[in-house]
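> Fold the following and give me the result.
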Amino acid sequence: MKKANTTNAQPLCPSAQPEMAQSLVFGVVNGTVEEPRVGYLAEPQLVTDEILALCDPVKPTEVFRFAAPCAGSGCKHFDGSNCRLVERTVQLLPEVVDVLSPCSIRPSCRWWQQEGKAACMRCPQIVTEIYQPTEQQRQVAAPAD
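Have a look, this model is predicted:
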């Protein structure tokens, strides 16, 4: 696996897609369908075809959490200065850990930079693919108008 550089000038979005430029894997989805929990890698890995092939036959976003440089105004969750996705996450979702999980992207993470510990205490429950979302999860994921 190819080690990723997490010292980008732009903050990293911890809710990225694998096809985004400079995307990297920083977590693996564990837990159950009802209560997913992300386990964080000691070192994020650059997204490669080989890593994506490990997920076959399911979507990579069902198996991994991805980060990539924040798209800023190119993202439906960005309001020009803040990430509204993490704001809604902190406002609407409960904390799921008692202590900060080890996270290799934290120093570069937009969510950490914007919301601090409150974001990290909720982050392990954030997964891209939710097939039967709760009302809270729908509200969190809904982009700002």
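> From here on, just use CA atoms for contacts and neighbour counts.
Noted.
> all strands for this structure, in order.
If you assign secondary structure with DSSP state E, the strands in the chain sit at 12-16, 24-31, 36-46, 64-69.
> Now the second one, please; I'll put the structures next to each other:
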Amino acid sequence: MSTEMKTLCPSANHKEVDAVLFAVVGGTPERPDVAYLDQTQPITDEILQLAGEVDPTEVFRFAAPCATTGCQHFNGEQSSCQLAAKVVTLVPMAVAKLAPCAIRSTCRWWQQEGVAGCQRCPQVVTLNYAPSEAMRTAATEHLSP
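As a prediction, this is how the structure comes out:
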């Protein structure tokens, strides 16, 4: 990634341009728990192979420059990520105390939602086949204006 500070999406796909690895998903499918890396890592074939036979976005969290209007979750009129807003509105806190995070200073969710976004982040899995009802609603339904 260039030295220019870009706002990062914390729920990106590893195939995005300038994507980096920033966390590993643990826990269970019903209760995921993200562990954050001390530093972001470039995406390599070796890292992707660690996912085994599952999609890397099931077991890793990747960040990439926010696509803004190129993303289904971005509201151009409000210049905001609706996924972050819905997660904060609909999903209960996962933690009260924030863990150190290598992307926090450039994270769209942090910039937009502050502590509330980070308190829910440890339970976010980009590709989740068993999301909670709240997480499913946050990912698929639009907020009322």
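> Tell me how they score on TM after superposing.
After superposition, the two chains reach a TM-score of 0.91 (TM-score structural alignment, normalised by the length of the first structure), with 141 aligned residues with a CA RMSD of 1.6 Å.
> about what we covered before: out of the strands of the first structure, which one sits most buried?
Mean neighbour count, computed with mean count of other CA atoms under 10 Å, is highest for strand 64-69 among those, reaching a mean of 26.
> Measure how that strand sits relative to strand 36-46, angle-wise.
Strand 64-69 of the first structure runs at 50 degrees relative to strand 36-46, counting by axes from the mean of the first three to the mean of the last three CA atoms, to 10 degrees.
> Where does strand 64-69 of the first structure end up in the second structure?
Counting by TM-score structural alignment, strand 64-69 of the first structure falls onto residues 60-65 of the second structure.
> give me the number of residues near the counterpart of T32 of the first structure in the second structure?
Structural correspondence for T32 of the first structure with respect to the second structure (TM-score structural alignment): T28. For T28 of the second structure, the count of nearby residues is 9 (other CA atoms under 10 Å).
> and the gap between T28 of the second structure and A130 of the second structure?
Separation of T28 of the second structure from A130 of the second structure (CA to CA, to the nearest Å) stands at 10 Å.
> same check, this time on W110 of the second structure
Relative to A130 of the second structure, W110 of the second structure is positioned 25 Å away (CA to CA).
> Which of the two has more residues huddled nearby?
Using other CA under 10 Å as the criterion, W110 of the second structure and A130 rank with W110 on top: 22 against 14.
> Identify the residues contacting the more buried one.
Going by CA atoms under 8 Å, 6 or more residues apart in numbering, W110 of the second structure touches 104, 117-118.
> Including neighbour count and distance to K97 of the second structure, could these go into TSV?
Converted to TSV, those look like this (neighbours: other CA atoms under 10 Å; distance: CA to CA, whole Å):
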residue	neighbour count	distance to K97 of the second structure
R104	16	14
G117	23	12
C118	24	9
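> among those, which recur in the first structure?
Here is what carries over to the first structure from the contacts of W110 of the second structure, by both residues aligned by TM-score structural alignment, their matches' CA atoms under 8 Å: 104, 117-118.
> What separation is there between the residue nearest to P32 of the second structure when sequence neighbours are not counted and A138 of the second structure?
Computed as CA to CA, 6 or more residues apart in numbering, the closest residue to P32 of the second structure that is not its neighbour in sequence is Q123, at 5.1 Å. From Q123 of the second structure across to A138 of the second structure, the span is 13 Å (CA to CA).
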